[in-house]
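Peer 1: I'd like to go over a predicted model; first the sequence, then the structure.
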Amino acid sequence: MPPDASPAPPPLTDDPAALRRALVAAGFTTDGIAELLGPLPSAALHREQRLPADLVTRETDSPIATLVRLFALGLPVTVRQLDRALAGWDTRRLAAAGLVRVDGSRVTAAYDLRPYGDEQHEWWVASDLSEVMTGQPLPVDHVLGIGGASTTLASWTPRRRVGRALDLGTGCGVQSLHLAGHAEQIVATDTSARALEIAGWNAALNGDRWDLRRGDLFAPVGDERFELIVSNPPFVITPRVAGVPTYEYRDGGRVGHGIVQTLIAQLPDHLAPGGVAQLLANWEVPTGGDWRQVVGDWFAGTGLDAWVVQRDTQDPAEYAELWAGDGGHRAGATGFEEMYAAWLADFKSRDIGTIGFGVITVQRPETARKPWLDLVEITGPVQSPMGPAIDAGLRARTWLAEAGDDGLLDARLRVADDVTEERHGRPGADDPSVIVIRQGGGLRRAFQVDTAVAAYVSVADGELTVRQALDAIATLLEVSPDALIADALPVLRDLVADGLLVR
């Protein structure tokens, strides 16, 4: 079992901005590490497999190799090596700042510290040491570093300029680092005091300052409203029984998917008109049920637009195996089978057949209208980053909701640059039996269409209105224009919503 808590956080003081400059000077950057390690060890380290990087860095005594071994791999280095690695930051100063521990001539990291970035930024992020580094199960107050969920949320978040943004469940502050590039004011909340302390230090390390508040869900912000809310909430569905550890970074203290359901129910009180919320979630689907019904019910009566993309599913056993092992517990270890059984019993008590994982985009309409709801399953690769496609998709769906069918028919649309067409037919046949319109970016949607819609897409160059083009196609096909339009409209709406047709 994990320890109940981490040691008291070291006093992360001194001058974080000066440390950042020293890290840059030492080449401890994303590009510097990639150049040192090479593709294979870099990819392995991303999967939390450190042996290939260990083999590379043990062959050199360079400053960047020392820093990688210490802060990214969690391996010990010598005082002599560390004293040479960072200009102005010898071992004594790093220990006083709480970043390392010294035992004679041996130095170990007190925190994971590594560079992280996107297309425009380079940051450095401190977090608690992973179980790969310590070789022990994680303490329950562990502060998670950069992981797959946090990078997914960052990738999918639209980057509109906003006045006020809320990072709900900030953890070590990854989402707030991204928000700092396009939000004037950032409020970051968490239930964990340790997480807030580390997030505050990461803000200072990267030259930022955030309004940090402790509390559950929206309690720390009262009745305040925001133009953008991002949340990687503690959505893991964990049995509430003795013997199963509840980690602050992943367990929200509710039964089933209650944490996400509650968060969505409270969103209308905290989104400004036109405001957007971007979050990750798990959801339980009863045996024989439909995930769209489960998630769709969350938004009934909220007045919110919602776009939900289910990215993956697991059965209860797969889910139990994943999360029982997440904190460093492995099959065969003491207590693992008991935890596994507790998960299975918990799901069985609610007759759960499937657990879904996905990305939820929510918008509060600016005008009084019927909200739209779009629920889709996309399990394959998508554009990276997805934020621009999410932003465009929100605008397209909002326009469709406000314009109605007449507005769509009066629009002058053109086919997007990344769209291709595929035609499939029986050998020797004059006409194709299947026509597929495929998107190269965004969600990489593919739509099977009929001859009329394919004909429209082929002429969609912004010159004719949709109505004019469909009328002409109906004449060529010798069918009723009204019937053709009625059949084509639902498909055209999907093509506009996902960006295959643009205004």
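Peer 2: Looks like it arrived, so ask away.
Peer 1: alpha carbons only for contacts and neighbour counts from here, please
Peer 2: OK.
Peer 1: how far away is residue 500 from residue 464?
Peer 2: Distance check for residue 500 against residue 464: by C-alpha to C-alpha, to the nearest Å, it reads 17 Å.
Peer 1: neighbour count: these two, which is higher?
Peer 2: Set side by side, residue 500 and residue 464 give different neighbour counts by other C-alpha atoms under 10 Å, the larger being at residue 500 (28 against 16).
Peer 1: ok, for that one, nearest residue in space, not its chain neighbours?
Peer 2: The shortest distance from residue 500 to any residue other than its chain neighbours is 5.3 Å, reached at residue 416 (C-alpha to C-alpha, 6 or more residues apart in numbering).
Peer 1: got it, and residue 250?
Peer 2: For residue 250, ignoring the flanking residues on the chain, the nearest one in space by C-alpha to C-alpha, 6+ apart is residue 234 at 3.9 Å.
Peer 1: give me the neighbour count for that neighbour.
Peer 2: When counting by other C-alpha under 10 Å, one arrives at 22 neighbours for residue 234.
Peer 1: just checking, it touches residue 249?
Peer 2: Yes: with contact defined as C-alpha atoms under 8 Å, residue 234 counts as touching residue 249 (5.9 Å).
Peer 1: okay, now the one to match up with it:
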Amino acid sequence: MTPNPDPTLCAALAADLQAARFRSEALRAAWGVEADDATGRGLRVPALRGLGDRDDALATLGRLLVLGVAQPLAAVDAALPALGSAGLQDLGLASVDSEVVTPRAIIRPQSYLDTERTGEWWLASDLDEIATGGGALAEDHVLGVGGASLTLAGLQLPVPAARVLDLGTGCGIQALRARRYADAVVATDLSERALRYARLNAILNQDEGIQTRHGSLFEPVAGETFDRIVSNPPFVITPRAKGVPDYEYRDGGLVGDALVEQVVRGVGQHLAPGGVAQMLGNWETRDGVDGLARLRSWVESSDIPLEAWVVEREQLDPIQYAELWIRDGGTAPGSPAHNALLTAWLDDFAARGVTGIGFGYVLLRRAVGEPRLARYERLSQPIPSEGGLGAHLALALDAHDRLAALDDHALAAATLRTAPDVTEARHHLPGVGDPQVIELRQGAGFGRAIGVDPGLAALVGACDGDLPVGTLVDAIASLLEVDAGALRAELLPRVRELVMDGFLTLD
């Protein structure tokens, strides 16, 4: 069935969902905490057992719209008094016969947390593995909210913007997130089915500031610029071979990582000066050339000068990568179909000399003047702010710009404060007084842990916003009995790194 984003029907559905308390916490309480956790692993039996024989509106809608279980017509009509089962069918979200309503889509509550408040959206998408019980997906499948989409939503900068582009919107979660801070959002997608879900979800959540446009990559916004661009593009590397499904939600139809390359090379044309693009992506280590180095070459070859901050979160070998995405498509491991797909993936990687595939976060900014930010790093440690790194990124960009305006003399005259989440660990050999390792650890942001020497540790410990950096360095040099000028030259570049990373803050 095709979603039908009719405003009147969506308004009736929203009223019924609100009346039924169709929210995450209510559902979690209804079927139990452990059962709720099990739904995150694709299991619905525990939740169904938790609901038992309850026949109230919340239980009926939970079974129908979250777990994908057909419900009696009378029960659905009672749970949706304004919309009715016929209206749900007219929306393209269910089919109805004389006695039973069968779901054709899911609607799930999705919580969010930002700098303004907490809240929740209702998000409709195609039936997922919980609702279908597994099996291969349709090639035009529209994905709901997954781990990658939540990661990107949390990465979005929580700062005001006039216009934002959501490139490859899917079900529309990035557009809804962007609208928390943007006056207007243009959401594009090559899939008309995805755009229908995005429009439906915008209307269902009473957001009138999202405009949808059909087309590939930047074609629907030719000649336009935006303050921000956000994209969870179909970046999955897929063999262009017979018998390999090309799922619209993850496959851009190009060879290797060419789609990510096209977005990186072309995004500058659509950013206003100082505008920021944020995206997720895969990049290949190919023919001995590191993946991050290849990505950097794309950035540096852009016609529009770009600043970049790229974080690679993981790297998989070809076998691991193929297994991940074959499993994502619902093909059972060990089956003849799985073996054929695995062979196609490995042949494809071998033909291009691919030995590793990186995944991570890409932040690009249209430079105003000479590009100053060029940071490419690998961070594999658990991130404490995985659901909300956007605020940290915004502060880091602001810190970078402030630091760029300070020469070493001005930095030495500045006062700094140690961030409240920073702790220090010292590691000693038994019986030895002086530590062999001093480590600063960050409880927020990227959760970095860095080794420091006694001089830098002393400086960080003394930064309370009282004395200038230069005065502190001179005092530490005296205590350590070293040359103050040499210590200043050694510490000031490290201080810049610590401010950028959030260990220290500029007053």
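Peer 2: Structure's in. What do you need? Computed from a prediction, not measured in an experiment: that's the story for all the values here.
Peer 1: contacts only, for the spatially most central residue of structure 2.
Peer 2: By C-alpha atoms, centre = their mean, structure 2 has its centre lying nearest to residue 152, at 1.5 Å. Listed by C-alpha atoms under 8 Å, 6 or more residues apart in numbering, the contact set of residue 152 of structure 2 reads 174, 232, 278-280.
Peer 1: what do you get if the cut-off is 10 Å, keeping everything else the same?
Peer 2: 173-174, 177, 230-232, 278-280, 361, 386-390 (C-alpha atoms under 10 Å, 6 or more residues apart in numbering).
Peer 1: that older thread, tell me how far the equivalent of the residue nearest to residue 500 of structure 1 over in structure 2 lies from residue 154 of structure 2.
Peer 2: Taking TM-score structural alignment, the alignment pairs residue 416 of structure 1 with residue 419 from structure 2. In this structure, residue 419 of structure 2 and residue 154 of structure 2 are separated by 21 Å, where distance is defined by C-alpha to C-alpha.
Peer 1: please apply the same query to residue 225 of structure 2.
Peer 2: Noted for residue 225 of structure 2: a distance of 23 Å to residue 154 of structure 2, by C-alpha to C-alpha.
Peer 1: ok, these two, which is more surrounded?
Peer 2: For residue 225 of structure 2 and residue 154, the more surrounded residue by other C-alpha under 10 Å is residue 154, and the numbers stand at 22 against 19.
Peer 1: which residues touch the more buried one?
Peer 2: Going by C-alpha under 10 Å, 6+ apart, the list of residues near residue 154 of structure 2 reads 112-114, 148, 174, 177, 385-391.
Peer 1: and of those, the nearest to residue 263 of structure 2?
Peer 2: Sorting the contacts of residue 154 of structure 2 by distance to residue 263 of structure 2 puts residue 174 at the head of the list, at 16.9 Å, by C-alpha to C-alpha.
Peer 1: can you tell me which residues contact that closest one?
Peer 2: Under the criterion of C-alpha under 10 Å, 6+ apart, the contact list for residue 174 of structure 2 reads 145, 149-150, 152-154, 156, 165-168, 185, 187, 198, 230-232.
Peer 1: go on, residue 395 of structure 2?
Peer 2: Residue 395 of structure 2 sits next to 157, 401, 445, 499-502, 505 when contact means C-alpha under 10 Å, 6+ apart.
Peer 1: if we go to 8 Å?
Peer 2: residue 502.
Peer 1: so what corresponds to it in structure 1?
Peer 2: Superposed on structure 1 with TM-score structural alignment, residue 395 of structure 2 falls opposite residue 392.
Peer 1: that older thread, which secondary structure element is home to the residue nearest to the centre of structure 2?
Peer 2: Using DSSP states H and E, residue 152 of structure 2 sits in helix 147-155.
Peer 1: ok now that helix, how far from the chain's centre?
Peer 2: 2 Å (C-alpha atoms, centre = their mean, to the nearest Å).
Peer 1: which residues in structure 1 does it match up with?
Peer 2: Residues 148-156 of structure 1 are where helix 147-155 of structure 2 aligns, taking TM-score structural alignment as the criterion.
Peer 1: now do the buried residues in that stretch.
Peer 2: By neighbour count, and taking 16 or more other C-alpha atoms under 10 Å as the criterion, the buried residues in stretch 148-156 of structure 1 are 150, 152-156.
Peer 1: please apply the same query to stretch 264-277 of structure 1.
Peer 2: Neighbour-count burial for stretch 264-277 of structure 1 flags 264, 267-268, 270-272, 275-277 (criterion: 16+ other C-alpha under 10 Å).
Peer 1: quick revisit: CSV for the contacts of residue 154 of structure 2, including secondary structure?
Peer 2: Conversion of the contacts of residue 154 of structure 2 to CSV gives the following (DSSP: H, G, I helix; E, B strand; the rest coil):
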residue, secondary structure
112, strand
113, strand
114, coil
148, helix
174, helix
177, helix
385, coil
386, coil
387, coil
388, coil
389, coil
390, helix
391, helix
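Peer 1: from those, list just the buried residues.
Peer 2: Buried subset of the contacts of residue 154 of structure 2 (neighbour count, 16+ other C-alpha under 10 Å): 112, 114, 174, 177, 385-391.
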